[in-house]
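Participant: compute the structure for the input listed below.
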Amino acid sequence: MTNLKAHHVRITTFIQATEDEDKVLEAIATFIPEEIDEEDVLLDVSETTGFFGNSIKVVNVEIKRSRAVRAFLKHFKELLSEEDKKYILEHLDEKVDEEGTLYVRFNKQKAYLGEAEVDEGPDVIQVKIKVKAFPMRKEAVVKAVREWLEE
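Facilitator: Down below sits the predicted model:
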């Protein structure tokens, strides 16, 4: 069994003034497995102003502890449909940056319903996984993620 290793995971989304903050936080919770201890999930909500003066909250969740990151990765892979895995694999080169971070965006509305659906639209939850690979090069990360998802 190929296990992907990661340094940390970050989950980010925006809460528009018209959205219910509790519902958006519930959507994010779809990606966090129940077995992760609450103290291993760092939540930060900050407020900013949008282009037209509207209030926007930025939600950042970070998971750093290795046990929690492993639990997250297992849960993350289980959430992905075969179709979404295929999509990620087809676009893997553009989903991994030079620092070895895998970026996957999910539909925020579907996440609120407890479903993970990859989405490239504007209203998304972004999951960033800082992958461990040796040597730490984009090609090594792409290979590691490919092997993990194809399994």
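Participant: hey, let's count contacts and neighbours off CA atoms from now on
Facilitator: Noted.
Participant: tell me what the lengthiest strand in the chain is packed against?
Facilitator: The longest strand of the chain (DSSP state E) is strand 6-16. For strand 6-16, the contact count by 3 or more CA pairs under 8 Å, 6 or more residues apart in numbering; DSSP states H and E identifies helix 21-29, strand 55-63, helix 66-79, strand 124-131 as packing neighbours.
Participant: here is a second sequence; please produce its structure as well for comparison:
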Amino acid sequence: MSRVVSVEASVFSYATEDEKKVERALFNLIPEEVIKPSLRVERLSGHYRDPLLMIRGRVTDRGLAGEILRRLVEALPPIDRERLIQEIGDRVDEANNLYLRFDKQKAYHGRVLLSEADPIRLKFKFSSCKDHVSAIKSHIASIIEDLKD
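Facilitator: Got it, this is the predicted structure:
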């Protein structure tokens, strides 16, 4: 069985956004006390030279990383849980990473929804195993199954 080893988070804060609100959206997905010590802010320029911030953080405690994944999957609406299971092959790479993107605006308001547009990106690193896609799918499915009990 594959286990979560770490989670990396990244999110853009655009010139029209309040950096603190973007951080709050991230903290609503990963508790502030867990991710804040590792947060780094990189100042970038957008396509039209507009100011842009990249906010990144990482959790390397296996127990915490696994609990973050569990909590997020549990918070997803049923339709997004089903979508996650269906798309697992597209969300896992050869290096045992699971990529999830969450709606930044909804996260700010405390809701957890998958989204591809202007997301908070989370990369969950899993321990190595032979059939990593199936193992990660089984891990996610077991979290969902536990919700039914």
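Participant: picking that back up, which residues in structure 2 does the longest strand of structure 1 align to?
Facilitator: Mapping strand 6-16 of structure 1 onto structure 2 (TM-score structural alignment) gives residues 4-14.
Participant: what number of residues lie near residue 70 of structure 2?
Facilitator: Residues lying near residue 70 of structure 2 (other CA atoms under 10 Å) number 16.
Participant: any idea how far the residue most central in space within structure 2 lies from residue 6 of structure 2?
Facilitator: What sits nearest the mean C-alpha location of structure 2, by CA atoms, centre = their mean, is residue 122, with 2.7 Å. Distance of residue 122 of structure 2 to residue 6 of structure 2, given as CA to CA, to the nearest Å: 10 Å.
Participant: same question, residue 134 of structure 2
Facilitator: 19 Å.
Participant: between these two, who's got more neighbours?
Facilitator: residue 6 (22 against 16).
Participant: what about the closest residue to residue 149 of structure 1 other than its chain neighbours, which SS state?
Facilitator: Spatial nearest neighbour of residue 149 of structure 1, excluding adjacent residues (CA to CA, 6 or more residues apart in numbering): residue 85 at 6.4 Å. Secondary structure for residue 85 of structure 1, judged by DSSP: H, G, I helix; E, B strand; the rest coil, is helix.
Participant: any idea how far the alignment partner in structure 2 of residue 85 of structure 1 lies from residue 88 of structure 2?
Facilitator: Under the alignment (TM-score structural alignment), residue 85 of structure 1 pairs with residue 81 in structure 2. For residue 81 of structure 2, the distance to residue 88 of structure 2 equals 11 Å [CA to CA].
Participant: cool, thanks, signing off.
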